[in-house]
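Chemist: Provided below are the primary sequence and the corresponding predicted coordinates.
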Amino acid sequence: MKRAYNFNAGPSALPLPVLEKAQAEFINYNSTGMSVMELSHRSKDFEQILENAKNLLKELLDIPDTYEILFLQGGASLQFSMVPMNFLGTDQTAAYALTGSWSEKALKEAKKEGKTAVAASTSEGKYRSIPKQADIILPEEDIAYLHITSNNTIYGTQWHEYPSFEGVDLIADMSSDILCKKIDINQFSLIYAGAQKNLGPSGVTLVILKKELLDRIPDNLPTMLDYRTHVKNNSLYHTPPTFGIYMLSLVLEWVKEQGGVDAIQKHNEHKASLLYECMELYPDFYRPHADKDSRSIMNVTFTLPNEELTKSFLQQAKEKGFVGLAGHRSVGGCRASIYNAVPLEACEALASFMKEFRQANVTVSEI
């Protein structure tokens, strides 16, 4: 069977070896005579899956024992509310760096819970860039935390250096770039990420948080929206997304087999360079949305000279087996989401097609 060149923004490509292993174990996991989806979440077999996932995350991201690892539901969108509900005190201000639609949504939810401030924003430049440290102005009030969105899928921008302020907790939505590159986990007080980009299928949300944060949580929260509930119960307070966690553990095993995050980062940078080089080679035909120093290695966004060429590009790409290349409706143009599981061959094929399409249409674009 020929696999599609899957550039979907999410849910996105999963590693083929992971899918094949899941297929082989689908109806009989670990000689239980049951699918993972049929296992009790209280069973030893599933507890082993859960612990394996946690241990692999600790190893791959070098997470110290001062952090908790949780597997929740509700996606990053629920975290937009849970974070301020748990950590935005009555007399505090939560600071947000706006770099795209998802950070805007996070801020919107935080405003419902307490006082907020925009510490930086690149909206006036149509979110083409990431703020520098010097661009971030923190409020003078008692700061609960600084929130960033580490990668912006719609606009194709990514933080390459994270902001750091003494005594200020940094919280990051890493849904679309976690595990794509090496990070220093100690820079962050809390990281959350929907799984459907680099971690596994949709339905699981990873949360990594410093244990010391738990002391700040008020006692009047709904049980399910209190991080302490899930810490005390090892993410098993209620029935978790068992199959999703199983798939996540297989993806983590695959990352380890590739050589870990360092090897994955080199692979991702090479994939991205193939596409950005096309834009450098043909700057009047393929125009990147993001400024060069803010370009994402996960989401490559670009436009063509006109709408007619864009439609033709997307149609011909579809006929050649490329999936998910249309840009987000708010930006238009094209977007190639090249998450960890997107193979090098797919990016090579896309780069080749981009060159061929430009050659065939350069006269049209110049008219």
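Modeler: Yes, it's here.
Chemist: only C-alpha atoms from now on, for both contacts and neighbour counts.
Modeler: Noted.
Chemist: any buried residues in stretch 328-335, and which?
Modeler: By 16 or more other C-alpha atoms under 10 Å, the buried positions in stretch 328-335 come out as 331-335.
Chemist: same question for stretch 31-41.
Modeler: 35-37, 39, 41.
Chemist: show residues contacting it.
Modeler: Residues from elsewhere that reach stretch 31-41 (C-alpha atoms under 8 Å, 6 or more residues apart in numbering): 25-29, 45-47, 236, 239-240, 242-243, 246.
Chemist: distance from the chain centre to it, please.
Modeler: Put simply, stretch 31-41 sits 29 Å off its chain's centre (C-alpha atoms, centre = their mean, to the nearest Å).
Chemist: related to what we said a few turns ago, okay if I get the buried residues of stretch 31-41 as TSV plus secondary structure?
Modeler: Below are those laid out as TSV (DSSP: H, G, I helix; E, B strand; the rest coil):
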residue	secondary structure
Ser35	coil
Val36	helix
Met37	helix
Leu39	coil
His41	coil
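Chemist: also this one, for the comparison:
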Amino acid sequence: MPSREEVAYFGAGPAPLPTPVLEQGAKAFLNYENTGLGLAEISHRSPTANKILADTRAGLTTLLDIPSNYDILFMHGGGSGEFSAVVFNMVAVWVENRRRRAESELNGDSDKILERVRQEVRRDLRLDYLVTGSWSLKASQEAASLLEPIGKDLVNIALDARKDNGGKFGSIPPEENWKLSPRQRGQGIESAFVYYCDNETVDGVEFPSFPKSLDPGLQDELEKPLVVADMSSNFLSRRVDVSKYAVIFGGAQKNIGITDVTLVIVRKDILSTIPPPSFLHALGIWSPPAILNWAVVAKNNSLYNTMPIFSIWIAGQVMKSLLAFHGDSKLAGQEELSNAKAKIIYDILDANSSTYQVVPHTSVRSRMNICFRVCKGDAAIEKEFLDGAESRMLQGLKGHRSVGGIRISNYNAVSMTNVEKLAEYLKDFAKKH
């Protein structure tokens, strides 16, 4: 039986965790701080649980320099649950803004307000999605499904990266080619939000930086878009200017912790811009279910229902370890380390291009999920590659079932030592092929 030190794991999620965090977690799971109870047993409404929530929020706030006008929520459902939550909550925000505008202009006439907003929903509401990989595609499909009862053309695919890449994901076309909805208020069609996935786990595509066309600092006050980003698979791997986003979310099981908890960073004004459920229902729109309602979750300190306190504690410990390791540099230090690990791997792949073919274009290569084919996708040779890796205790390298090939997931807890072990294998295998 191999020891933990002998195994180098590169799985896409659940992903490896820092060994010290796991060791602390094993103790806490059995007996937390000598209370005689494990963390999975304590009340989620106890002072201990509330302190864990507060400590984890504080760690995330410090790492990301989160401004005071944002709230941090802990939720169920993973990234897929947030596909729905984003639609429910952000459409409600769009409706409430229109309702308030109509209320001020129609002297509070409730019937006229309802009819005007009903017409505006059908005529003007749009949800912009930048589809650059499998997860943003699924998010857009979920949005279309949820909104189908009120309209079939409300989801605007402002970018489908496959159209410029032979029908496959692997590139991000220039921003001037994106077809974003107008954002000038009072000019008809108005985007409720712009949604993108910062790092596509399946396809190995990562946005190199925040899109300039969405940057609120470069636009007129009335044109500032509400940007929603799924950062599930590159969360805490680089610096992020949170102030440019309305919402950031991420499942914990890649860079933050274990499954069962999803982190949502949401601007507080979003939480206070929700119409009465009866008004949404009169428009034929579902109000956000309580379990996905950001305002409800925030009001209840993320304890509207029983939260997995152990999972939140693990996330907090991961954040604590990052702060301890990088000190004042915080995520700048982790970004430098992530870049260095990715460069080692990509340099070897590029130097042996007859053996390895990287899937995404150079400009959008993910630092977190490195996707490539071996000998142009030869099934027998790719199996040989995976078998050889397993024999060296290099595990979790098989590509996603939907695309095949090889995928090296280079998350924060993947050590430089294990990257170097993999690099040696990549070189040795290339010599034979």
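Modeler: The structure has been received and is ready for your questions. Given the structure is predicted, the values throughout are model-derived calculations rather than measurements.
Chemist: would you pull the TM-score for this pair?
Modeler: After superposition, the two chains reach a TM-score (TM-score structural alignment, normalised by the length of the first structure) of 0.95; 361 aligned residues with a C-alpha RMSD of 1.3 Å.
Chemist: give me the distance between the corresponding residue of the first structure for Arg401 of the second structure and Ile208 of the first structure.
Modeler: Aligned counterpart of Arg401 of the second structure in the first structure: Arg329 (TM-score structural alignment). Separation of Arg329 of the first structure from Ile208 of the first structure (C-alpha to C-alpha, to the nearest Å): 32 Å.
Chemist: OK, contacts around the spatially closest residue to Arg128 of the first structure that is not a sequence neighbour?
Modeler: In this structure, Arg128 of the first structure finds its nearest non-sequential neighbour in Ala290, 4.4 Å apart by C-alpha to C-alpha, 6 or more residues apart in numbering. By C-alpha under 8 Å, 6+ apart, the contact set of Ala290 of the first structure is 127-129, 155-157, 301.
Chemist: adding distance to Cys347 of the first structure, write those out as CSV.
Modeler: Shown next, in CSV, are the contacts of Ala290 of the first structure (distance: C-alpha to C-alpha, whole Å):
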residue, distance to Cys347 of the first structure
Tyr127, 25
Arg128, 23
Ser129, 24
Tyr155, 19
Gly156, 16
Thr157, 18
Thr301, 14
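Chemist: next step: the residues you listed restricted to helices.
Modeler: Among the contacts of Ala290 of the first structure, none falls in helices (DSSP state H).
Chemist: before we move on, back to that, so the match of Arg401 of the second structure: helix, strand or coil?
Modeler: Secondary structure, three-state DSSP: Arg329 of the first structure is coil.
Chemist: sorry, back to before: closest one of the buried residues of stretch 328-335 of the first structure to Ile183 of the first structure?
Modeler: Nearest to Ile183 of the first structure, judged by C-alpha to C-alpha, of those is Arg335 at 24.9 Å.
Chemist: please report how far Thr273 of the second structure lies from Met90 of the second structure.
Modeler: 9 Å.
Chemist: ok, Val202 of the second structure next?
Modeler: If you measure Val202 of the second structure against Met90 of the second structure using C-alpha to C-alpha, the figure is 26 Å.
Chemist: please enumerate the helices of the stretch 51-200 of the first structure.
Modeler: 75-87, 101-111 (DSSP state H, counting those that start in this stretch).
Chemist: quick one: the longest one to the second structure mean distance?
Modeler: With mean C-alpha distance after the TM-score superposition for the first structure, helix 75-87 of the first structure departs from the second structure by a mean of 0.8 Å once superposed.
Chemist: now do that helix: which range of the second structure does it align onto?
Modeler: Per the alignment by TM-score structural alignment, helix 75-87 of the first structure matches residues 78-90 in the second structure.
Chemist: check the offset of that stretch from the chain's centre.
Modeler: 11 Å.
Chemist: can you list contacts of that stretch?
Modeler: 139, 142-143, 146, 192-193, 228, 230, 232, 249-252, 259-262, 270, 274, 286-289, 292-294.
Chemist: just the buried ones from those residues?
Modeler: 139, 142-143, 146, 192-193, 228, 230, 232, 249-252, 259-262, 270, 274, 286-288, 292-294.
Chemist: Ser35 of the first structure matches what in the second structure?
Modeler: By TM-score structural alignment, Ser35 of the first structure lines up with Gly38 in the second structure.
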